[in-house]
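# Quick one, structure for this:
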Amino acid sequence: MTVLLDLTADPVDLTADLVNVPSVSGSEAELADAVHQALARQAPHLELARSGNTVLARTGLGRPSRVVLAGHLDTVPINGNLPLVRTGGGDTEVLHGCGTVDMKGGVAVMLSLAATVLAPRHDLTFVFYDCEEVEAARNGLGRVERELPEWLAGDLAVVCEPSNGVIEAGCQGTMRVEVRTEGRRAHTARAWMGVNAIHALGEALRRLTDYQPRQVDIDGCRYREGLQAVRVGGGVAGNVVPDEAVLAVNYRFAPDRTPAQAEAHLREVFDGFALTVTDHAAGALPGLTAPAAAELVAAAGGAPVAKLGWTDVARFAALGLPAVNFGPGDPTLAHTKEENVPAGQIRRCAEVLTRFVTDSATGADTGDH
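A predicted model of the protein is given here:
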């Protein structure tokens, strides 16, 4: 059965309709079809394209700049929090359910803009992508970058992930490493004949305990770094001195460092230990001095903050676009059974983005909306 979406409805009602279409990662086809069909019927001014369960739409007005708005259609597995429940009323209304925060409120805002802003002062590209909540190799943005790279070109990217309606600029980088120690096996009854590899990790753990993470200000945003042990392993039996141990460490680093610089820093911290990088992703500089980014900050009001975490803004930053997170919902509620979003926050985000794409620097409206 085809789901019918009204893209001109109140974005709060549109959020409710989106949430009630289950779209756990890998099962986005029904929702992607509904979004594609709704855009084809209700937004004939947009050029459309499809890549798997990613739906793309864009204007072609020849504006001097282009803004890319991106949001994922998938959710984490449902946890007894569907169908949607609405409580309260008006701007005090709250929507409860899987995907309300992460991130169908943001997707509803994007769809509303796509259908109702007919003459924006920036050309606009909308990317509704799949498989964000699973391993990076399946992420729809990566597929679009490989197959349709021209659709990701622009002067600013706005990822409508939940940010409590505040602009979160850039994002941290992340690196995971393993610190390994070697010893010599022996029976624990004759422990002096062996060398305990787990005990040898004590110095590495001491360095972590004493470590003072940096705080870095970039474009007025403060990024707090972090270096934490996340797993310890070693030993083969309860009566054997272990001959190998592994300490897994996660480093969240400010975007003024490249992954190569982050690795060099960790090798300095753990000098004398065998260290292997197991995973990394570059961060994204805030780029708030770019003209389009500065205009969005002005439209939103308030002070932007650093994004403490990694998001797909980093993918856009790697393509040369300044990128920010801006969307409704408290990110600390994402992936929880208690996921919920205030209706007023959805409407405010829609109003801010509409103002950003339609109002000139002097406040004149250049388009119908």
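# Please count neighbours and contacts with C-alpha atoms only from this point.
Noted.
# roughly how far out does the helix or strand containing Ala40 sit from the chain middle?
When elements are assigned from DSSP states H and E, Ala40 belongs to helix 29-42. In terms of Cα atoms, centre = their mean, to the nearest Å, the gap separating the centre of helix 29-42 from the centre of its chain is 23 Å.
# name the helices or strands packed onto it?
Contact analysis of helix 29-42 by 3 or more Cα pairs under 8 Å, 6 or more residues apart in numbering; DSSP states H and E lists strand 54-58, helix 105-116 as its packing neighbours.
# what packs against the last one?
Judged by 3+ Cα pairs under 8 Å, 6+ apart, helix 105-116 is in contact with helix 11-19, helix 29-42, strand 66-72, strand 123-129, helix 343-358.
# And this one, please, so the two structures can be compared:
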Amino acid sequence: MTNDKEATDDVAALPAALDLGHDVVALTEQLINIESVSDFETPIADAVEAALTRLPHLSVHRDGDSIIARTGLGRSERIILAGHLDTVPLPTTPGSRGTVPATWEKGEDGEDVLYGRGTTDMKGGVAVQLALAAALTEPNRDVTYVFYDHEEVEGHKSGLGRLYRNNPELLGGDFAILLEPTDGTVEGGCNGTIRFRVTTRGKAAHSARAWMGENAIHGMADVLTRLAVYRPVTVNVDGLAFRESLNAVKVSGGIAGNVIPDHCEAEINYRFAPDKDPDGAEEYIRALLPGYELERTDAAAGARPGLNHPAAAAFVETVGQVPKPKYGWTDVARFSAAGVPAVNFGPGDALLAHSDDEHVSANAIRACYGSLYEWLTAQQ
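As a prediction, this is how the structure comes out:
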């Protein structure tokens, strides 16, 4: 016999029930209300897995808090639709609307707007994936739906990276779409990113007798000046103009208010166009800062636009807007590195991601769903 407390505990242990047959906007709200800050994705992964396993036309595989669901119709092409389940931490500013649970407001034009953590980055996109997974029992192309954990943290934790290590055979495809927010426009490829630690060295001395030492912070002035006057270049890659950027993002040095510092470090970040690989980007920075002590601390290759594939061209035609480049790094780079051309396409404004008033319009979510549904059901 089960007592009331045990029954309550059993109910609490069940995953949240997601209604994949409901409106995609309502599904977005359901997902937002399952808090899923990085490292705590299990509840939302449980809910997604439970919903997908109820769909008989899909085979479902789970690895940690990542889920892959696939059709097996024997189509001539396979498309990947991918999105991450985690969010950045909830805002701490009192009165912030980009939190959990989600809330609704009317926009200036009377449009319904959904506020909450993950509305743009990227539970609107995940809702579109799930709704399509339920609706498309006979798509014109085979589809692999990928939902993964740990995107908003260090790259070595990436759920997508883990899936590629553990289950690469499940991630094969001809073309991939990552449903990151792009305001409903196809954004091809992405810039790469690389970071360096620049070190200047001096000689410590009492600040009252500064001439006895050599100030390492002052020695960093030339580096910072070179970065300040640097003008970012724009590189055309496969028809898209990728704007680069180079900045100092952190400076540290000194041990006390009366000591001439003998050591100073600056961290610099270079966002480079996908015509270069990380080694080429490093060569470029070393030529810009010759003679300085440079240590490469992190790097991730970018991705070429991926628009040359016939499936990509058909999708761009369906969306009906001129593609743009993706300036930030996204996981399209992981697909590209595996030989799968990939683009970004999702609801919401990327500039609102991680903000205290993160939000997305209901119309943007429905439009994203509509474009993908039309493309995956059109006669070929």
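# circling back to that earlier point, and Leu48 of structure 1, which of the helices and strands packed on helix 105-116 of structure 1 is closest to it?
The closest of those to Leu48 of structure 1 is helix 29-42. By Cα to Cα, the value is 7.5 Å.
# Pull out the buried positions in the closest one.
29-40, 42 (16 or more other Cα atoms under 10 Å).
# any chance of the residues you listed in TSV, with distance to Glu133 of structure 1 too?
What follows is the buried residues of helix 29-42 of structure 1, written out as TSV (distance: Cα to Cα, whole Å):
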residue	distance to Glu133 of structure 1
Ala29	15
Glu30	17
Leu31	16
Ala32	16
Asp33	19
Ala34	20
Val35	19
His36	21
Gln37	24
Ala38	24
Leu39	24
Ala40	27
Gln42	29
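# Out of the residues you listed, flag the one nearest to Val195 of structure 1.
The closest of the buried residues of helix 29-42 of structure 1 to Val195 of structure 1 turns out to be Ala29 (Cα to Cα; 55.9 Å).
# residue contacts, that closest one?
23, 53 (Cα atoms under 8 Å, 6 or more residues apart in numbering).
# returning to what we had before: can I get the helices and strands packed on helix 105-116 of structure 1 in TSV with distance to Cys160 of structure 1?
As requested, these are exported to TSV (distance: least, Cα to Cα, whole Å):
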stretch	distance to Cys160 of structure 1
helix 11-19	13
helix 29-42	16
strand 66-72	6
strand 123-129	10
helix 343-358	9
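# For Phe316 of structure 1, give its distance to Ala40 of structure 1.
Distance of Phe316 of structure 1 to Ala40 of structure 1, given as Cα to Cα, to the nearest Å: 26 Å.
# actually Thr125 of structure 1, sorry about that
Note on Thr125 of structure 1: its distance to Ala40 of structure 1, by Cα to Cα, is 15 Å.
# doesn't Gly173 make contact with Lys307 of structure 1?
No. Distance between Lys307 of structure 1 and Gly173: 10.3 Å, which falls outside the contact criterion (Cα atoms under 8 Å).
# show me where the stretch 251-369 of structure 1 has strands.
Assigned by DSSP state E, counting those that start in this stretch, the strands in the stretch 251-369 of structure 1 fall at 274-281, 305-306, 323-325, 340-342.
# taking these together, which one is wrapped up most tightly?
Of the strands of the stretch 251-369 of structure 1, the one with the most neighbours on average (mean count of other Cα atoms under 10 Å) is strand 323-325, at a mean of 32.
# how about that strand, aligned to which bit of structure 2?
Mapping strand 323-325 of structure 1 onto structure 2 (TM-score structural alignment) gives residues 342-344.
# Run through who's touching the matching stretch.
175-182, 186-189, 305-307, 326, 332-333, 335-336.
# rewinding a little: now the strands of the stretch 251-369 of structure 1 as JSON lines including distance to Leu69 of structure 1?
JSON lines is the format used below for these (distance: least, Cα to Cα, whole Å):
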{"stretch": "strand 274-281", "distance to Leu69 of structure 1": "21"}
{"stretch": "strand 305-306", "distance to Leu69 of structure 1": "19"}
{"stretch": "strand 323-325", "distance to Leu69 of structure 1": "10"}
{"stretch": "strand 340-342", "distance to Leu69 of structure 1": "20"}
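# Tell me how far stretch 329-336 of structure 1 lies from the chain's centre.
Worked out by Cα atoms, centre = their mean, stretch 329-336 of structure 1 lies 12 Å from the chain centre.
# do stretch 116-132 of structure 2 as well
Using Cα atoms, centre = their mean, the offset of stretch 116-132 of structure 2 from its chain centre is 12 Å.
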